[in-house]
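Novice: Here is my input; please provide its structure:
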Amino acid sequence: MEYRITAELTLPAGMAELDGLQQQGAAALLSEWLDRVATVEGPEGVEITPYDHRLEVRSTGAVVELLVDAPALSFAENGAEALLQEILERTELLAEWRVGKCEVTVSDAELAEALEGGADEGVVSAGIGLPVEDVTAQRRRLLALSSRLRAFELDSFGPPLADPDARFLAAGALVDRASVLTEELIMDIMTLDEEAESLDKDEANWTADDSQGLFVLHDLPVRYRHHYDVIFAKKFLVASAVVYARLTGSPWLPPASTAESLALHILIENAKDLLVSFAAVDPDDVTAMFAVFESNAHSHHDHEWLYLEDLDSADPDDSSADPLGFLSRDAHSWFAPYPEAKDAPTHPYLIDDDD
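Specialist: As a prediction, this is how the structure comes out:
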């Protein structure tokens, strides 16, 4: 796919501005190298092919426009940056220059074609209700975040798809939503705390069942909302933070309790919505990618049982209707580690006094 890259080359800090003669010399050196370049190998061994360029040298540096062929936007930007950095390093007189901003800059029509495989801007806007430039900015932001998901390789999202950026975007969406969900849980705790202050001492404990303006707690299984009090919310914040932090490390440690499994489940659902609603990723691709990801990320799937509507009408005394025993358990029990994970590191705040 063809991309137009605009890159800024900047002078080293403290260097005086270039005079006219120095600008001509820098232009000659850069043009010579840019004219030589054929196919180059960028990050992850992916090849990009620059086949046209435009150069403008100023007193403070240079602006380079490259027309490149690359399999995806992320490869185009990263490959172009690596190419320009190599040119500077090989040019003794420019070795201390730096590559600044380096990103795809194309027209709205070209952006629509890149995002939708040939569709025009109207199709993209009609599909998710956002201008093409907003979708592109969102995709670029998620691509930049994708490298922070160190616990998983791209193969954890399944094989490559028609949209070559899709798996990178999925990784970035998980990192992005982990941060957002943490903030939202803090807000939920503050809301419960403030509303609980209005209770008389002899009134029942205030829970998510009594509140309307909650974010994450209202995404948990509805039938247990009367269990989600301030203490539960604080524990769930800690459990989710533990899971989300593991995403940025290696190797991956799967959820060690029902609460941690729920935290990962909510993260995945939020990441899916972000990709479809704001990054123009095909819903079928999103479903396929995260089906594979969940099989790699979860060691248990007991959290899925909590969302079953049939459980609402089940007899609590019928073990066949509730084989995991959730109907007879308090939601606070979800923080207990799975039997095989009882020796896993546990945050002290999640350990009951009885334990």
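Novice: CA atoms for contacts and neighbours, from now on please.
Specialist: Will do.
Novice: got the residue ranges for the strands in this protein?
Specialist: Under the criterion DSSP state E, the chain carries strands at the ranges 2-10, 40-41, 47-58, 61-69, 98-104.
Novice: To residue 89, which of the ones you listed lies closest?
Specialist: Smallest distance to residue 89 across those (C-alpha to C-alpha): 9.5 Å, for strand 98-104.
Novice: that older thread, mind putting the strands of the chain into CSV with distance to residue 141 and mean neighbour count?
Specialist: Shown next, in CSV, are those (distance: least, C-alpha to C-alpha, whole Å; neighbours: other C-alpha atoms under 10 Å):
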stretch, distance to residue 141, mean neighbour count
strand 2-10, 16, 21
strand 40-41, 23, 14
strand 47-58, 21, 18
strand 61-69, 21, 20
strand 98-104, 11, 19
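Novice: Now the second one, please; I'll put the structures next to each other:
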Amino acid sequence: MTGEENYVEHALRVGEELTGLSLEQLGLEPQLEDLAENRRNRLEADDLEWAGSITPERRDRSLFQAKLLAGALWEASAVLIDQLFEDLNGLRNLERVDRQDIANTFVLSGLPPRHADKYDVRFARQFLVIAADMTGALARRWTRPSCVAQELALRCLLDQVEVIQDLYSLDLAEDWRSRLEQHMLEDTDSEMLYQNAMDGFEDDIELNMQLGLAPMKIQDWFEPFTDASVPPYVR
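Specialist: All right, here's what the predicted structure looks like:
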């Protein structure tokens, strides 16, 4: 048995711990008989036709891929927190943090590079706490990110899933990332922080109001969205 096969078995096993997302959110394409009667009764004609077109083979493959994705997410969440501790330990030994220091980190290097010199020890501690809060929701009930920093932490988590997928040649659905982003994010506005063409948009109050953006200056990243809350440590 190859290492990839061993890891698949492991991922399928640990994926059972991830109960914060449903198998459908993870990519299961259910047949009509998989659905509760009250749910079938609420389906529109197009949805009924689509569900009726799902073959047993397609359903079983999507179930396997959904369970495998659950395991990859579970593993990635543990790796993410471990690596943030490593990043934090590395920063503690520095008198001053510069962009090259951040480029050499595991997780912080995946944050918007324009603010890299601001990712100091205090920031790393806050980001670790907000990331841990996010990963806990994978075992509870998933709720959308509570602040910009948590949206960025989710991006880092999905990046780690990609690393695991490539490392172990996991047979995940082609659209797994876009599917998760659809279910796990309120929107993808924070992606603008990575776009060179949008450099400085955080300071354009009029533009932010027109686009309906949450405040995205780095000092606002840990501020909770409306009707959301964040751990006391990050405030």
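Novice: Just the TM-score for the two chains, thanks.
Specialist: After superposition, the two chains reach a TM-score of 0.77 (TM-score structural alignment, normalised by the length of structure 2), with 202 aligned residues with a C-alpha RMSD of 2.5 Å.
Novice: coming back round to it: and the strands of structure 1 as JSON lines, adding distance to residue 208 of structure 1?
Specialist: Shown next, in JSON lines, are the strands of structure 1 (distance: least, C-alpha to C-alpha, whole Å):
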{"stretch": "strand 2-10", "distance to residue 208 of structure 1": "49"}
{"stretch": "strand 40-41", "distance to residue 208 of structure 1": "53"}
{"stretch": "strand 47-58", "distance to residue 208 of structure 1": "52"}
{"stretch": "strand 61-69", "distance to residue 208 of structure 1": "52"}
{"stretch": "strand 98-104", "distance to residue 208 of structure 1": "44"}
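Novice: Which one of the ones you listed lies nearest to residue 296 of structure 1?
Specialist: With C-alpha to C-alpha as the measure, strand 47-58 is the member of the strands of structure 1 nearest residue 296 of structure 1 (29.3 Å).
Novice: Could you tell me the angle between the closest one and strand 61-69?
Specialist: On the basis of axes from the mean of the first three to the mean of the last three C-alpha atoms, to 10 degrees, strand 47-58 of structure 1 is oriented at 150 degrees to strand 61-69.
Novice: quick one: strand 47-58 of structure 1 aligns where in structure 2?
Specialist: Residue correspondence for strand 47-58 of structure 1 in structure 2, counting by TM-score structural alignment: none.
Novice: How about stretch 295-310 of structure 1?
Specialist: Against structure 2, stretch 295-310 of structure 1 falls on residues 182-197 (TM-score structural alignment).
Novice: can you check stretch 257-276 of structure 1 too?
Specialist: Counting by TM-score structural alignment, stretch 257-276 of structure 1 corresponds to 147-166 in structure 2.
Novice: And the contacts of that stretch?
Specialist: Applying C-alpha atoms under 8 Å, 6 or more residues apart in numbering, the contact partners of stretch 147-166 of structure 2 are 72-73, 76-77, 79-80, 107, 110-111, 127, 130-131, 134, 145, 170-172, 177, 185, 190, 214, 216, 220-225, 228, 230.
Novice: Filter these down to just the buried residues.
Specialist: Those of the contacts of stretch 147-166 of structure 2 that meet the buried threshold are 72-73, 76-77, 79-80, 107, 110-111, 127, 130-131, 134, 145, 170, 172, 177, 185, 190, 214, 216, 221-224, 230, by 16 or more other C-alpha atoms under 10 Å.
Novice: what ranges do the helices span in structure 2?
Specialist: 3-14, 37-42, 45-52, 56-92, 99-103, 121-136, 148-168, 176-184, 205-211 (DSSP state H).
Novice: Might one say that residue 146 of structure 2 is in contact with residue 224?
Specialist: Yes: with contact defined as C-alpha atoms under 8 Å, residue 146 of structure 2 reaches residue 224; the gap is 5.5 Å.
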